[in-house]
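Asker: Take this sequence and fold it.
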Amino acid sequence: MDSLKPYYIRSIHQWAVDNGHTPHVLVDANKPGVNVPDDYVKDGEIVLNVHPQAVASLDLGNEWLMFLARFAGRSYQVEVPVYAVRAVFARENGQGMTFPEVAADLSEVPIRPPRPDMTHSLLRKGPVLRVVK
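Answerer: You can find the predicted model right below:
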């Protein structure tokens, strides 16, 4: 039977977006398989803004949360196994859900699905304007 956790993550994410809030996830950055920028990890945790306007190629799957984002102007492909998500909530009011900590069995770490590196094609620095005479 599938875990309810990815379904809770998706539903709270959608609820936050539908109500004009900014969905965030709290991630245990020390869990195996977590790929986040180390410079932003504090006390083994990182809070990630997962609003559709803040990220590209957002995939809230049953085993992985994956998206492209910019940190200090640099593109980064973020990959988080669902078991590493500690909470999902709206930034504006803190409403959401926390999850109990579960010890990861390394033999059960989900295999990261193949995904092309899209950081250059999807995250541009901004629009390019040219003078037309």
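
Asker: From now on I want contacts and neighbour counts done on CA atoms only, so please keep to that.
Answerer: Will do.

Asker: Which other helices and strands does the longest helix belonging to the chain contact?
Answerer: With secondary structure taken from DSSP state H, the chain has its longest helix at helix 5-18. Helix 5-18 makes packing contacts with strand 23-28, strand 56-60, strand 85-90, strand 96-98 when contacts are defined by 3 or more CA pairs under 8 Å, 6 or more residues apart in numbering; DSSP states H and E.

Asker: nearest to residue 113, of those?
Answerer: Shortest distance between residue 113 and those, using CA to CA, is found for strand 56-60: 11.4 Å.

Asker: Let me see the residues that make contact with that closest one.
Answerer: The set of residues external to strand 56-60 that reach it, using CA atoms under 8 Å, 6 or more residues apart in numbering, is 6, 9-10, 50, 52, 65-69, 122-123.

Asker: To check against the first, give me the structure of this:
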Amino acid sequence: MSSDTPAMTSNRPYLIRAMYEWIGDNDMTPYLLVDASHPQLHCPPQAVQDGRIVLNIAARAVAQLELGNEMISFKARFGGVSQDVFVPLAAVQAIYAQETGQGMMLPEEDASLEAGRAAPAGAPRSGVDDGDDDDDGGGPARRGGHLRVVK
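Answerer: The predicted structure follows:
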């Protein structure tokens, strides 16, 4: 890519929306696997297990679902209490059908695409605090995934 070629935006929101639609069209239940350590994630801390949270985003399970370009937001019931959930797209690790496990793992978001992004209006600054503010500092940042053939 030459320096005159404009950088493309992240394909992440488009992939998530396409997978959500495909899973729904097949009468299956779409689930998100989310990295709970993301600083802009807002979800009930009691739902986090092993640094991750699995969220059912089927239309029958949530209200006011918005699959935006930077954030997924919705209302869901946790322990019988309706709560707002905000999931930054960079925190989404996978979207899959609960019944079959078919779906898509997503590569880590390229840091250059996420740099300088502010939280969308209305999103809380932070929702889950695991108390780990240490930077692992272990070498260069990953550039993202590569395609591989799966048989």
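
Asker: Please give me every residue in contact with the most centrally placed residue in structure 2.
Answerer: Among the residues of structure 2, the one closest to the centroid is residue 92, at 2.2 Å (CA atoms, centre = their mean). Applying CA under 8 Å, 6+ apart to residue 92 of structure 2 gives the contacts 32-35, 106.

Asker: Residue in structure 1 paired with it?
Answerer: When the structures are aligned by TM-score structural alignment, the residue of structure 1 matched to residue 92 of structure 2 is residue 85.

Asker: Kindly report the same for residue 68 of structure 2.
Answerer: Under the alignment (TM-score structural alignment), residue 68 of structure 2 maps onto residue 61 of structure 1.

Asker: How many neighbouring residues does the residue lying closest to that match once chain neighbours are set aside have?
Answerer: Nearest residue to residue 61 of structure 1 in three dimensions, chain neighbours excluded: residue 6, at 6.8 Å (CA to CA, 6 or more residues apart in numbering). Burial measure for residue 6 of structure 1: 18 neighbouring residues, criterion other CA atoms under 10 Å.

Asker: what does residue 21 of structure 2 give?
Answerer: 13.

Asker: And residue 101 of structure 2, by the same measure?
Answerer: Residues lying near residue 101 of structure 2 (other CA under 10 Å) number 12.

Asker: What residues of stretch 77-95 of structure 1 count as buried?
Answerer: Judged by neighbour count using 16 or more other CA atoms under 10 Å, the buried positions of stretch 77-95 of structure 1 are 77-90.

Asker: And for residue 105 of structure 1, the neighbour number?
Answerer: Look at residue 105 of structure 1: counted by other CA under 10 Å, it has 8 neighbours.
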